[in-house]
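Student: Please work out how this folds:
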Amino acid sequence: MFLRRSRTITNYFNVCALNNINNGKTCRQNLIITEKSYKCLYSTNTAPINSATRSQQTVSDEFNEVDYVKRLKKKFEDETRDNGIIPPFKRALLFGSKIAVKDAKGETSFARLFLGAKKLSVKISNICGSGASARVCFLCPNDVQYVLAQWATWFSGQIAVPLSPRHPVELLEYYVNDCDASLLVCAAELEHILEPIAKKFNKPIIFVERSDIPEMTEGTTSLLDPKAENVVQLSQSNLVITGAQNSKFYADSKAMILYTSGTTGRPKGVVLTHKNLNAQITSLTNAWHIDDKDTVLHVLPLHHFHGVVNGLVCPLNVGSKLIMLPQFESSNVWTYLLNVNMPMRDRISLFMAVPTIYSLLIQEYDKIFSQNSQMTEYIKSHCKNKIRLMISGSAPLPETVFNRWYEITGHKLLERYGMTEIGMALSNPYIQDKARDRRPGTVGNPLPFVEVKITESGNPKNTLIQRKGERGRGFWNKIDTPLFDVSPQAEPSEPISGDLYIRGPTVFQEYWNKPEETKKEFVDGWFKTGDTAGYENGYFKILGRSSVDIIKSGGYKLSALEIESKLLEHPKILDVAVLALPDETWGSKVAALVVCRNQEEEIDIDELKEWSKSKIPSYSFPTVIKFTKLIPKNAMGKVNKRDLIKEFSEKKEPVEAPQ
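Tutor: This next block holds a predicted model:
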């Protein structure tokens, strides 16, 4: 039965002619990693071995991989206890020949990535200086070259500034100038984008290619040879990685600059330290149980926190395998989620995406699969039993998408909350039981190490509720311990809402070269998120951006996100954006841009208002409605509502809803 279903699905995907998976065949390189080549990575810092002593070695003297990894782990633990930071490229040594990245062109092990990063880091250090904390802007596609450039930048002791080929030239120029880049690193296939910028601003540029990643074969020169340069020297008292900085350097250094999406002005460079990243890695891998047994499907842009840290840095740090797709394509993602014509080792266990991606996957499912009961049964069984976790973030998840995805896959999407400046702060639980569940429209509770508080709107001194997530506490693990540290506030007896503040080791260090803007975003050490949040029945929820999503109309304070969520339940509405328009009488009036499922048929406003009576209060219903074919969103599915207000000034007059 299941064999027949699998063939049916295979036939569909073969027809799709998917370019990025090589027609369903496994992408494999002619790569043989033997014990001899693997041990070439390491030196145990013993006395030199000459030919005479080498010939006298016994089996007991040979390199022991298991013992070596144990010793390396112990050394990492010692350095961490001594307040050092071990960056991801160093942790790659723990996973050796294990595959780190599979992309459209092949597979790359952790060992090869490490050696490739070391090789590229020499070029970077020759220009910037070793450990100079210079800004290195790099432009790479969503494949192994991105990881190579990122690791090499950190290996050299510089600050990584990722760029996106999707950005217009003017924006790329702004980033390069704003961070005062010392060097540009570019994948060869994107030379046409970045080289003109390098020439315009007289910046040095180097190119990265897949050939920078060395092969690990029987012919590799042994790094244990006293005439060869040792890559890693490990003794009882010391660990030296040639060309890299020590753990104390990373504990005190900046790691990365990510730029905000610029919805409220020019993008700001958010400075994240290696300590920030280390805290985030520890928090997420603990809360979401990410480890070296995971295979993560990566389809996200690599210039935002979600794609860079959640989707790439965290999994690789603990030895997970990444399958990186060059871009999102619904049929391609379904191919990987269902493991069509792929080896078992490529079976996906973890998937992270934004609400827009889940919505597009649902549309593809409804178009291709929904009428075939055998396929729908197979898809739900496979996803529910073979994929352990699916996560949504970066934009509000409509309840309709949450419910429909559960119907299709048996997965309750884990929704979380974060932003570039704070990393991930709140999350629904990984484990689901009678005491814990993933509730649509909520973002759960504070992640490990993160402190969260809601204050009275406009009055940061009046704290309504404060909570702190703890590693190993009951919300995240199967142990009978308190969920949170003791808080000054008892559990509220009724729903509350107010301004959301975050504090903890994941919160960014500063905005690059903007000390005044940095200062005004903090109140007594707490970062002011600019979001309005609610708390009810033990869970936090995001009501929206205080500046654009909280609508003050006629004495009422309304959440645009909640109105959007309810309107999306209407069967004829595909997408909607609710925003505030200035009004002399009411202060603001509720307006809506609506995308109909059937573009040829607009919804009757009287019918929509009648339908909404059981969903939202009458004063929340939009008084101005405009139909449109598309609501523009950025790469992470976020809507710039300030720009949307311009939609109401175009020629076609909006519809005034009946009062």
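Student: Please make it C-alpha for all contacts and neighbour counts, starting now.
Tutor: Will do.
Student: So what's the residue count around residue 80?
Tutor: Residue 80 has 15 neighbours, counted by other C-alpha atoms under 10 Å.
Student: What of residue 513?
Tutor: Neighbour count for residue 513, taken as other C-alpha under 10 Å: 15.
Student: One more: the one 5 residues further on?
Tutor: Residue crowding around residue 518 was assessed by other C-alpha under 10 Å; the count is 16.
Student: Likewise for residue 164?
Tutor: Neighbourhood size, residue 164 [other C-alpha under 10 Å]: 17.
Student: Distance check, it against residue 184.
Tutor: Using C-alpha to C-alpha, to the nearest Å, we find residue 164 at a distance of 13 Å from residue 184.
Student: Spit out the residues that contact the two alike.
Tutor: Counting by C-alpha atoms under 8 Å, 6 or more residues apart in numbering, the shared contacts of residue 164 and residue 184 are residue 139.
Student: got a list of what residue 324 touches?
Tutor: Taking C-alpha under 8 Å, 6+ apart, we find residue 324 in contact with 101-104, 142-144, 297-299.
Student: Could I get those in TSV, plus columns for distance to residue 168, secondary structure and neighbour count?
Tutor: Formatted as TSV, the contacts of residue 324 follow (distance: C-alpha to C-alpha, whole Å; DSSP: H, G, I helix; E, B strand; the rest coil; neighbours: other C-alpha atoms under 10 Å):
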residue	distance to residue 168	secondary structure	neighbour count
101	28	strand	23
102	28	strand	22
103	25	strand	20
104	25	coil	19
142	17	coil	22
143	21	coil	23
144	23	helix	25
297	27	strand	25
298	23	strand	26
299	21	coil	22
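Student: Which of the residues you listed lies at the shortest distance from residue 279?
Tutor: Nearest to residue 279, judged by C-alpha to C-alpha, of the contacts of residue 324 is residue 298 at 21.7 Å.
Student: Alongside the first, I'd like the structure of this one:
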Amino acid sequence: MIYKNKKEESGASLNVAVLCENDALLPLTQWGCWLSGQTYVPLSNKLSSEELNYIVKDSKARLILASSHNEIIAKKCTELFDIPLIIIDHNFIPEHDFSSSFLEKILLAVGDNVVLEGTLNNDFYTSSIAMLIYDTKKDLKPKGCIITHKNLQSRINIICKAWNYKQNDYLLNLLPSDYSAHSVHSMMCLLNVGGKVSFYSDLSHIWSTLLSVNQPTKDRPNILTALPSTYIKIIHEYDKIFSEDSRIAEYIKTYCTQNFRLMISGPQPLSMNIFHHWYKITGHKILRHYEMPETGPVISNPYVEDKEQKRYHNSVGFQLPQTNVCIVNSEGEKLMESIFDFKDLDSVEIQKCSPKLFKNLEGEPLVGELQVSGSTVFKGYFNLSGNKYFKNNYFKTGVIVSFKNGIFELLGHSEDDVIKSAGRSLSSGDIEILLLSHPHIKDAAVVNVSHTLWNEKICALCVPESGVSLDLENVRVFCAKWLPSYMCPDLIQIVPHISRDCVGNIDKEELTKLFFL
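Tutor: Alright, predicted model coming up:
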């Protein structure tokens, strides 16, 4: 089946491409599209001009909204496809005092209901498309993931209840704009419950923001979300400024413990030392979860820890409610399946699931591709036909996971990311993120090379910071301190550069040929 916007022919709902930063314009443009019945198509300025042009063409965007910072990029697109361009900045938003006279102009009473003037009725949102999110996986053309308003509402409901979002919550968002655009926890959940979101990107003053220096109580964040790489930068900033002052260090830990209730990281690998250092600095264990645009949130570490449920650096935790999951091995055999009881839709507790196991490996973890179904899962890809991405109503994520005792651990997004050594399946990403946390390593990549005895050798490439002489023995000691022996690299090479595409992907097969074969 070829998916198109149902209202496209009438002109009532069109695809609007948006190119802006991770700031207040992001939710304003997103919700502006939805309130007027349009489909939101976020773009990223990290993409090459070829990829941007492809997405605008494939999505059949009829309008581009762009921040002034992205005007040059956006203008080239609009000229190429002869579509309108609107440049917006914070001055674009009119100021209102939100007095009763202003509210009387925009609110309409219809029977017992109060509606916002210019918006569409609920029937429109029960069947319409909210977003097209384009992935940018290496060696493949971007695909437009169709996310409906019903998908979004399911995702929002699950996270709001599982993580206890409230009206008085204030979230500090340090995520990139392309992540914030689809990850409901980063702004949609807060706006849904009436909370606040603050966007921030200047990490040179991040600790003043975290500690709410000179901020009134009502403007102090109590939730933080960031990528693991951002947590690394914040820790390095802490070490530069505060590490020698024990009194300030104690104050920071006390402040964060008393004023923050949750600190979140996404599905990207989180190294043990970052997890440990962050807990030592702030008193908070970072909460990891797994999601992707196609599925929404699927797995999460627990919001509240107890004897049964703990947060770990190397796991994404337990299955979330209202999602069904199964694990399938490379031969297509189903290893396990866990189905949520949809009769109990109000259940939002993150529970240690009792899956049906199709294979018993005598205490060893089950390893295979994660597949997902449920109300959060997208409807298909825009302009693509066929069902090769689904099997028995399960979406094939392409993500390799390990499952044991009800807990999921991410190993990688392809077989290239999984290293099989000494009978274990290991995540190369977990080793890479540890190496990236080393103060003298600018970039790193971990690949697997065939070995007659141990299946595969773990080989690491490290790019030193400019002007720094990287000591290999120091790197080995660093790895040995934070990794179990079976995850430590067998071979480490220092290289001047690691090639990545515009969104940071690495061709590991090419790296292996270049340096180790």
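Student: Quick TM-score on the pair, please.
Tutor: Scored against TM-score structural alignment, normalised by the length of the second structure, the superposed chains reach a TM-score of 0.86; 506 aligned residues with a C-alpha RMSD of 3.7 Å.
Student: picking that back up, can you list which of the contacts of residue 324 of the first structure carry over to the second structure?
Tutor: Conservation of these in the second structure, assessed by both residues aligned by TM-score structural alignment, their matches' C-alpha atoms under 8 Å: retained contacts are 142-144, 297-299.
Student: Identify, from those residues, the entry nearest to residue 233 of the first structure.
Tutor: Taking these together and measuring to residue 233 of the first structure by C-alpha to C-alpha, the closest member is residue 144, at 26.4 Å.
Student: What is the aligned counterpart of that closest one in the second structure?
Tutor: Using TM-score structural alignment, the partner of residue 144 of the first structure in the second structure is residue 24.
Student: residues in contact with residue 341 of the second structure?
Tutor: residue 322.
Student: Next: the one 10 residues further on.
Tutor: The neighbourhood of residue 351 of the second structure, defined by C-alpha under 8 Å, 6+ apart, consists of 318-320.
Student: Now render these as JSON lines, adding secondary structure and neighbour count.
Tutor: Converted to JSON lines, the contacts of residue 351 of the second structure look like this (DSSP: H, G, I helix; E, B strand; the rest coil; neighbours: other C-alpha atoms under 10 Å):
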{"residue": "318", "secondary structure": "strand", "neighbour count": "26"}
{"residue": "319", "secondary structure": "strand", "neighbour count": "28"}
{"residue": "320", "secondary structure": "coil", "neighbour count": "27"}
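Student: What segments of the stretch 401-517 of the second structure are helices?
Tutor: For the stretch 401-517 of the second structure, applying DSSP state H, counting those that start in this stretch gives helices covering 428-436, 472-482, 508-516.
Student: Adding mean neighbour count and distance to residue 107 of the second structure, write those helices out as TSV.
Tutor: TSV is the format used below for the helices of the stretch 401-517 of the second structure (neighbours: other C-alpha atoms under 10 Å; distance: least, C-alpha to C-alpha, whole Å):
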stretch	mean neighbour count	distance to residue 107 of the second structure
helix 428-436	23	50
helix 472-482	15	57
helix 508-516	13	56
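Student: Now do the SS call for residue 364 of the second structure.
Tutor: coil (DSSP: H, G, I helix; E, B strand; the rest coil).
Student: should've said residue 417 of the first structure
Tutor: strand.
Student: Name all residues that make contact with the aligned residue in the second structure for it.
Tutor: If you follow residue 417 of the first structure across to the second structure using TM-score structural alignment, you land on residue 290. Applying C-alpha under 8 Å, 6+ apart to residue 290 of the second structure gives the contacts 266-267, 297-300, 316.
Student: again, only this time at 6 Å
Tutor: For residue 290 of the second structure, the contact set (C-alpha atoms under 6 Å, 6 or more residues apart in numbering) comprises 267, 297-299.
Student: Let's see the ChimeraX selection covering just the buried ones among these.
Tutor: This is how ChimeraX selects the buried members of the contacts of residue 290 of the second structure, with burial counted by 16 or more other C-alpha atoms under 10 Å:
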select :267,297,298,299
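Student: Let me know the closest of the contacts of residue 290 of the second structure to residue 393 of the second structure.
Tutor: For these, the residue nearest residue 393 of the second structure by C-alpha to C-alpha is residue 298; the value is 15.7 Å.
Student: The closest one contacts residue 320, correct?
Tutor: Yes: Residue 298 of the second structure sits in contact with residue 320 when judged by C-alpha atoms under 6 Å, with a separation of 5.5 Å.
Student: so who does residue 107 of the first structure touch?
Tutor: For residue 107 of the first structure, the contact set (C-alpha under 6 Å, 6+ apart) comprises residue 101.
Student: Just say helix, strand or coil for it.
Tutor: strand.
Student: before we move on, what about residue 245 of the first structure?
Tutor: Using three-state DSSP, the structure places residue 245 of the first structure in coil.
Student: Counterpart of it over in the second structure?
Tutor: In the second structure, residue 245 of the first structure lands on residue 120 (TM-score structural alignment).
Student: Run a quick neighbour tally on that match.
Tutor: With other C-alpha under 10 Å as criterion, residue 120 of the second structure counts 14.
Student: From residue 33 of the second structure, how far out is it?
Tutor: 12 Å.
Student: Same question for residue 217 of the second structure.
Tutor: As judged by C-alpha to C-alpha, residue 217 of the second structure and residue 33 of the second structure stand 33 Å apart.
Student: so who does residue 100 of the first structure touch?
Tutor: Contacts of residue 100 of the first structure by C-alpha under 6 Å, 6+ apart are 108-110, 321.
Student: Now, of these, which are buried?
Tutor: Buried by 16+ other C-alpha under 10 Å: 108-110, 321, out of these.
Student: after the biggest helix by length in the first structure comes which helix or strand?
Tutor: Assignment by DSSP state H gives helix 110-128 as the longest helix of the first structure. On the C-terminal side of helix 110-128 of the first structure, the nearest following helix or strand under DSSP states H and E is strand 135-139.
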